[in-house]
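Engineer: Any chance you can model this:
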Amino acid sequence: MPDTTRHLTLANGLQLTLRHAPHLKRSAAALRVHAGSHDAPAAWPGLAHFLEHLFFLGSARFPLENGLMRYVQALGGQVNASTRERTTEFFFEVPPAALAGGLERLCQMLAEPDLSIERQRREREVIHAEFIAWSRNPQAQQQFALLQSVAGDHPLVSFHAGNRYSLVLRNIAFQQALKGFHQRFYQGGQITLSLCGPQPLDELEQLGRQYAGLFETGDLVPQALPPALTANKPLLFAHEGLPAGAEQALELLLANLGDNRPGTWLDALEQRGWLKGCKVEKLYAFAGQLLWHIDLKLVPDADTDEALKLLHGWFDFIRQTDPAQLNSAFGRLQQRRERSASALELARRDSTGQPFAALDTQALIALEALLEQLPRHTFGQWQLPAAEPLMLDELPTARTAELPRALGISDLLPPDRQYAALYLRWHVPSAMRQHLQGVLERALHPMQVRCEQACVQLQFNASGEYWQLRCAGHPAAVVRATGQALALMQAPSNWQPSATEALALIPIRALINQLPDAVLGTRPAETPPCTLDQALLDDAWQHSHWQGLAVGFNTSAVQALGAVLQGCPGQGTVPTPAALWTGHRWQHAEVPGSENALLLFCPLPAGQQASGRLLAQLLQGPVYQRLRVELQLGYAVFSTFRQIEGIGGLLFGVQSPHASQGEILDHLRQLLGQGVTLDSHARQAVAEQFDELAMANAEVAEWAWQTHLATQPGDLLALQRSILMTQQADLDDLLRGLLGCDCAWLCLANSPAPDASWH
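Structural biologist: As a prediction, the model looks like this:
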């Protein structure tokens, strides 16, 4: 059944967009305020961002411990906010029955915030810690430097993040500006609210009318027009005077620029051996202005001038192509995106007024205007690619083949979800494993770009002595993509290691990426460089052993998958769980960044993982309150339950500009020592999170895979029952065990161990 939508204007001026999507398992709300950092007084940089933070500290009706963030997190949902140049967005996703509670908290905290000076003082320090991390993050600084190339006095070149010095709390004028900004912009005429879920439209409308009515009546406030927008970098494109629909038109253009199939610009670069990586993104859009950037990475010996000529030639080809032909292909892509999108993604798109759809008449006019402002050059041989097989819903014709014994089949995800995931994992004992890994990454990269365009996730990663391939999306697309990926992995055409550059991550994110290796207790092996060839790869595959799991496939798809996996390299085997270490272990990871960061992972035996999930939920609030709000260690503070390499346990993470890793660990120990009090409502909420109907499809697939690796039963109902049977004594015993000397703790940090007790 297709989605249905409804658009309303409420009596207070608020624009309400509703989407009934019967295939969804969750519901979402996205509230967009038409004011952002460029609308705040220039005297107080960061004021709009600061106000966004203050909203989440709770209000008189819903204090912090019962506010939106805690409410959504307790239900296993998602919640966040974003302050952009001319808009501020708040959004969350929860089980359908919880939409009313989330929407009430969201609207109430925005309409009636508590802006007391004490709250401001604490949150300003969080903003300052975030500013310090931002100023030390190479990726963030590269983008800031990029925006400095915008000519003139456009506000894009100014500082808007906010810090301890720009947010002058004791200044009366600042306080007046803060309250004035809220009063002027956080009213009905300035707000678009989008609700999306499996509920009927009438039910969604009732919720929208009930809670959006909390906002004061008002009119849309005209936002000041910015000065002219020009840029002086070759791959930074600035547009002026574009008609309505320009953002949708740009989306079509970016889809064509990101296409790497034969006949395209990226394919031309790849054929010349020049391409290391390419990311195309919109940076800014307002009042007929557009700013977007191509982050192009080329090998050192590439001809940069010719690469630009090829780009301009591709522009010219797109300009001369029949717009209806371009729009038809784009429409098919948008349909796949809409079907693959979560409730949260759909709600956020609807709140922008740009749903997943082909360009309408106005957007086609905008596309013509946009293309006219691009450079012209007749250069290169171009053609529109043929239809993408990964977009087909029909399964490929499969010969009858016996299903490999190494492949497990999970029925946790019903086939009618139209989402499937395949996990393949190889144990590769070869000493050349790491060198060959880079070759496989390079071989798979063009395929990964194609998959991303077709809403398929194709991921290849390595940890310890293992290589793992994950392919997820529409079942037919997964079958086709897997077959092509396996062929590329066995016979790469290029024997140079991956040329893509790793992202410059903040320390805590870099540690998270290294956590699987740390859990397995492995470190990079020192192997001498050598010439890589097909014989080395063949030998590695010959001595490898593989296992896999398929989730969400029906009988026909399993048969097609079985035919594809006849070509899977290595010898089939059965899973063996990773060994659990004993005692405390500290691992020093060399990662970029100067801030102190620490991950504490406390694995639990299978019999304690149900109570461990409940404990993790009960600890979330106290950890956030103590470490982020009271101690103000930094803005990156989290605690959760995580399954890593089949091992489940508690995971805590902190990044701080001033507290050492040893001090962070001491604070965590003290918190665990204080214990928790069992809350029957929290216990029920945690149990309900592990119902297939309440879980995102990707979460169900990942849970099935992790339990498969651990050789545990993949039984969600049994997990729910175990959580509901957990008592206070179970939590107390679990905490005592966690604080014992023999408990398995892993500290992964960007510093050496604080003392000799860690080994």
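Engineer: CA only for contacts and neighbour counts going forward, please
Structural biologist: Will do.
Engineer: how about the helices in the stretch 401-550 of the chain?
Structural biologist: Remark: helices assigned in the stretch 401-550 of the chain by DSSP state H, counting those that start in this stretch are 433-453, 475-490, 507-520, 534-542.
Engineer: Please render those helices as a markdown table that adds distance to Phe91 and mean neighbour count to the earlier fields.
Structural biologist: Formatted as a markdown table, the helices of the stretch 401-550 of the chain follow (distance: least, C-alpha to C-alpha, whole Å; neighbours: other C-alpha atoms under 10 Å):
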| stretch | distance to Phe91 | mean neighbour count |
| --- | --- | --- |
| helix 433-453 | 24 | 20 |
| helix 475-490 | 29 | 21 |
| helix 507-520 | 23 | 20 |
| helix 534-542 | 46 | 16 |
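Engineer: Would you do the same for the sequence below? I want to compare the two.
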Amino acid sequence: MPPPPTPDVDMGVEEALLSGMPALPTGSRVARQRLPSGTDILAVEVPSARKVRLVAAVGAGYLDEPRERPGLAHLLEHSLFLGSRNSPQPGAFAAWVGEQGGRYNAKTDEFVTDYHLSLPPAAAQEGLVRLIDLLVRPCLVTSAISREIEVIDAEFQARLADPALHRQAVLSRLFQPDHPAADFHAGHRGTLGKGSASLCEALGDFHDTHYRAERISMVMLGPASLASQFEMLEPTCSAIPDGARPLNRQSNARWASPAYLQWCLPPKQASTAPKLEMLWPLSSSLAEHHAALLDHALTTLCDGRLAATLQEQAAIADMAATVRPEGTGPALCLTLTLTPRGERCVDRLLATCLSAVRELPSRLVIQPCPYPLISETDLDDYALQLARRLAQPPSTEHSDNHGDNGFQCAFDELEACLAPSACRIMEEKQGLDADVEYVPNTLTPFRRVSWPEGRASTSAARLAPCPAPRIALQDYLTRGAVASSPTVAECLGEHGSFGLWWAGGSGQQDSSWCLGWPAPRKTQQVRLAAWHQHTLALRQAARNAAVTLTLGGDTRGDWLRVQGEPQGLESVASQALAAWAVVTPDSPRGQARSLQPRSSQPSVAPAGLLAQRMLACLGVPFPRHDAQPLGKRILSWSMGWLGPSEYLSASQRLATQASELLDYSCGVVESSHETLSTSVAGAPRWLAPQGEDHALMLQIDGPDDTPVSRLLMRLLADAHDSAFFQELRVHQGLGYVAAVRYREADGWPRLGYVVQSPHADIDDLQEAVKCFLKQKGMALARLGEATLARRLDGLSMQWGPPETPGEAILASWQALRHAVIGSSLSTAMPPTATALILRPWEVMEHALVDVTPEALEEFAATLFAEAPRQWWYHSPAGYRRL
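Structural biologist: Here you go, the predicted structure:
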């Protein structure tokens, strides 16, 4: 099986730098230069890219900060946005990015701090100049830093309700006490003080030490040629001053002796689905020089066998494996999300997993390297990962594992690393009742327990092994044409329960096959979660057969997409359909055949800040109430090397199976999304208590889902966001999260005005949001011609032609569902034409012409005066009547 195509690589790009990275779109090129000052610059030319990604990565993180100043690196990251030499006003950088319709963010990691933004191509040069100014010429004003410490403290207090913070706290107990990784690094008022002169001096010293050319990497990814990108990068990045001081990192090993820790969330925190995490530390040299070997080990571990074995006992809801876990350095990490049944047999799960990992080296020897585990390309993440890799200094560990005998040495080292005795274990539980310790600062409860190493080698302790799902390969004799594209769909007529559409060949080696059918809306969330759970082993096995399985659902029903080698598509689709019928609670057939009792489904609480949880609610549609009986029609669409005759034959084989699986009469399905009704809007919705903050979100739905309404709603979000932040967070000091976001629920546009505060209550927050809209809502919607033109460029960046083949296929599939299914799922779905042009992005481009300052002002006046409003609340005490 050949690997996926790689981009054209220019001189200076080592193979290891791109190892394990997903394939870029056809025609992409990558080139690297190291400037005389020491700055690494990397240009990535992607002709189909709609926007430019700029990522600056600094090779210093929270493990490099002085041990007497915990949180200093994170504070510096925040402080850079408080003003720079050329833009001294706090928030100026954010305001400029918002005016362009762009996005920015930053993150402080162990050894790297990154700053990234996306912009329209026309703004790339100025964006690069502003980013460098922010990075190397910060103002670092004491008064501004003092205010930012309060923000960081409030952020930390809110993160005490986030399971990820407590997981990191417990993880630190597995490290040597004298290693920086064992320290607390999040930072808060207690560790940072109140912004004294000495703290500002320490900030400046940390900046002068690390934010220098030798330690900075810059990546630009966009549609411009490599030469054009270097014309921007070279002179701008050459202005970065050099003079970085040597890194003073401890050479002692981070990991303490192997241990088994049980932990839980502090009292009053929202419960989550408990996880069982197993960690095998790896050397830095192994991770740097033998990434292909480690990726092969992951592929073998995640081939469906282990997942099928664990799910046979209904013990896990999910399984994940990585060699780049958060907060550990190089390590093989295997994480199981446990069901209640799994919580009762943790010893057997451990024995089974440790045995599977111990046997990995022998399986690597006898197994050829399969298709690599590479996800579809996310260009934002691609640029970010490359910058982080460039900023990581080479390992100081001595290694001769990359010489002539390097592979065998690396293999022997990996075998030693994966011994059961080398494993560290963290088990999350619902609560602890004895021998409890607490991690300082976060007060995370944990305890140390003993677990006999010999149990992993006892066959009686392990679960009986199950084979991976078998992917039957269909031998197709002919191939599809190569002249068409995923933007054209030809109707081949009805075949059994299938409405068949075909897009011809794609000119690529892989193929896609999408299926969609009616499904009950009222149980969709539970059903889709169970469907993902029951197809875990199938998705892993399919990936090893070069097929990717994607599952989804919305108000038009449920759907699946299989993509990859055409020989395996039918088998994967068939098994995915069978799994859907098993987990569908509305079907008597599904209930009788359920592999797992519904009572064993874990209850999962959302993670992250309260504001993030609220914004996620914007993606959940309010269904209409004109419910109709479920139909049994399946919309089928294929493209690629799967030719029309093979497609017809495969559809015929699936038709009988699908008709039986969808043959039930109970349940109803709602036809489409509906905007908020006055009765619905009158009842506030409360989130389950999580943490001590108050939070509030005002949701406003658009009047319809037309392209013009979607564009105008997005313009309003961009126009209000920065001003809302300045008014509620900076001027009124109500909270550290204050944002306006645009979201869509099955294509229906929504605005969310969200505030999270550690001190202001719901009444104050609600009054502040109302006053903002009343006093500034319309004024901010009155955009001048020049401002509107910039904002429309930003919208073109968001809604333009697809950047990747995967994005084009998914957009075309959803456009076909919209066109063919329409508003009624119970009809026979007759097509209105024998062929459809599926280019939804062109519809948005045409709608841009109708967006004028007058249209935006009129739309805003009607929206703010007439649109029903939905309020979302969170209070530490839970629901209370206002």
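Engineer: Need the helices of the stretch 401-550 of the first structure in JSON lines (columns: distance to Glu394 of the first structure).
Structural biologist: Below are the helices of the stretch 401-550 of the first structure laid out as JSON lines (distance: least, C-alpha to C-alpha, whole Å):
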{"stretch": "helix 433-453", "distance to Glu394 of the first structure": "17"}
{"stretch": "helix 475-490", "distance to Glu394 of the first structure": "6"}
{"stretch": "helix 507-520", "distance to Glu394 of the first structure": "36"}
{"stretch": "helix 534-542", "distance to Glu394 of the first structure": "31"}
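Engineer: Of all those, which one is nearest Asn697 of the first structure?
Structural biologist: Nearest to Asn697 of the first structure, of all the helices of the stretch 401-550 of the first structure, is helix 475-490, at 12.6 Å by C-alpha to C-alpha.
Engineer: Walking through the stretch 151-300 of the second structure, point out its helices one by one.
Structural biologist: Under DSSP H, counting those that start in this stretch, the stretch 151-300 of the second structure gives helices at 163-171, 189-192, 197-210, 226-237, 284-289, 291-301.
Engineer: Tabulate those (a markdown table), appending distance to Ala681 of the second structure.
Structural biologist: Converted to a markdown table, the helices of the stretch 151-300 of the second structure look like this (distance: least, C-alpha to C-alpha, whole Å):
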| stretch | distance to Ala681 of the second structure |
| --- | --- |
| helix 163-171 | 32 |
| helix 189-192 | 39 |
| helix 197-210 | 48 |
| helix 226-237 | 50 |
| helix 284-289 | 53 |
| helix 291-301 | 48 |
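Engineer: Using a markdown table, lay out those helices together with mean neighbour count and distance to Pro138 of the second structure.
Structural biologist: Converted to a markdown table, those look like this (neighbours: other C-alpha atoms under 10 Å; distance: least, C-alpha to C-alpha, whole Å):
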| stretch | mean neighbour count | distance to Pro138 of the second structure |
| --- | --- | --- |
| helix 163-171 | 20 | 29 |
| helix 189-192 | 17 | 19 |
| helix 197-210 | 17 | 9 |
| helix 226-237 | 17 | 16 |
| helix 284-289 | 19 | 33 |
| helix 291-301 | 21 | 37 |
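Engineer: out of those, nearest to Leu418 of the second structure?
Structural biologist: Closest approach to Leu418 of the second structure among these is made by helix 291-301 (10.7 Å; C-alpha to C-alpha).
Engineer: mean shift between that closest one and the first structure?
Structural biologist: By mean C-alpha distance after the TM-score superposition for the first structure, the fitted helix 291-301 of the second structure averages 5.0 Å away from its aligned residues in the first structure.
Engineer: and the angle for the next helix or strand after that helix with helix 524-534?
Structural biologist: As assigned by DSSP states H and E, the chain's next helix or strand after helix 291-301 of the second structure is helix 305-312. Interaxial angle of helix 305-312 of the second structure relative to helix 524-534 (axes from the mean of the first three to the mean of the last three C-alpha atoms, to 10 degrees): 130 degrees.
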